[in-house]
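Participant: Based on what follows, work out the 3D shape:
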Amino acid sequence: MAFLKEKKVHIARQVMSIRSSEKISLGYVKIYLTTQIENLKSKAKSMIPGIAREDVISSLFPLPPLAEQKRIVAAIEKMMPLCEKLGV
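Facilitator: Prediction:
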């Protein structure tokens, strides 16, 4: 995953982009998608593992209010050093 701040970029066929609005925290999007990557990869139907656009589009995306998204991100960022220290 990569997060870009440019307004326009050229992407290849094998790359998907997701645009957000001011009502969505990119940190929240990153955390949620990180938890879903293995699930999306497991749906791969070819010899080369990948994530199908249709699987991403049809995925349910829980979207709490922006303030709650920010609290979730802050809580996870606070715990990450401990998780890394424990090797989790």
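
Participant: all contacts plus neighbour counts: C-alpha atoms, from now on.
Facilitator: Noted.

Participant: any idea which element residue 77 lies in?
Facilitator: Assessed by DSSP states H and E, residue 77 sits inside helix 66-86.

Participant: Also residue 31?
Facilitator: Using DSSP H and E, the secondary-structure element containing residue 31 is helix 26-42.

Participant: Sort out which residues of the very next helix or strand once past that helix are buried, please.
Facilitator: Sequence order places helix 53-57 as the next helix or strand after helix 26-42, per DSSP H and E. Applying a neighbour-count criterion of 16 or more other C-alpha atoms under 10 Å, one finds residue 56 buried in helix 53-57.

Participant: one more to line up against the first:
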Amino acid sequence: MAFVPLLWIGLIGLVIWAVIRLTHSSSAGASGPGRGWGGIEHRETPEEILDRRYASGEIDTDTYTETRERLAAHRSGPR
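Facilitator: Down below sits the predicted model:
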């Protein structure tokens, strides 16, 4: 009879631990897209987005090359 309260305390503690563990891992986003080390968000640069879209076949070579040149011109600024 003395162990029943300990069993309930252990069970409640296990449930609380599981909830904290599940919510912490989903909010930290360590394995989610766009997240870097330590849950710090990494925003893709326009070049990275362009590279990803070209690699996945969303855009063709001509569009990729033209857009890459526009981005390079934009990065260098007005002359």
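
Participant: Post the TM-score for the overlay when you can.
Facilitator: The TM-score (TM-score structural alignment, normalised by the length of structure 2) is 0.25; 35 aligned residues with a C-alpha RMSD of 4.2 Å.

Participant: picking up where we left off before, same for the helix holding residue 31 of structure 1, what does it pack against?
Facilitator: In terms of contacts (3 or more C-alpha pairs under 8 Å, 6 or more residues apart in numbering; DSSP states H and E), helix 26-42 of structure 1 is packed against helix 66-86.

Participant: other SSEs contacting the helix it packs on?
Facilitator: Helix 66-86 of structure 1 packs on helix 26-42, going by 3+ C-alpha pairs under 8 Å, 6+ apart.

Participant: In the helix it packs on, which residues are buried?
Facilitator: Buried residues in helix 26-42 of structure 1 (16+ other C-alpha under 10 Å): 26, 27, 28, 29, 33, 40.

Participant: where's the second one relative to residue 69 of structure 1, distance?
Facilitator: When C-alpha to C-alpha, to the nearest Å is the yardstick, residue 27 of structure 1 and residue 69 of structure 1 sit 8 Å from each other.

Participant: Kindly report the same for the last one.
Facilitator: In this structure, residue 40 of structure 1 lies at 22 Å from residue 69 of structure 1, with C-alpha to C-alpha as the measure.

Participant: cool, and the fifth one?
Facilitator: Per C-alpha to C-alpha, residue 33 of structure 1 is found 14 Å from residue 69 of structure 1.

Participant: So residue 40 of structure 1 is in contact with residue 55, correct?
Facilitator: Yes - with contact defined as C-alpha atoms under 8 Å, residue 40 of structure 1 reaches residue 55; the gap is 6.8 Å.
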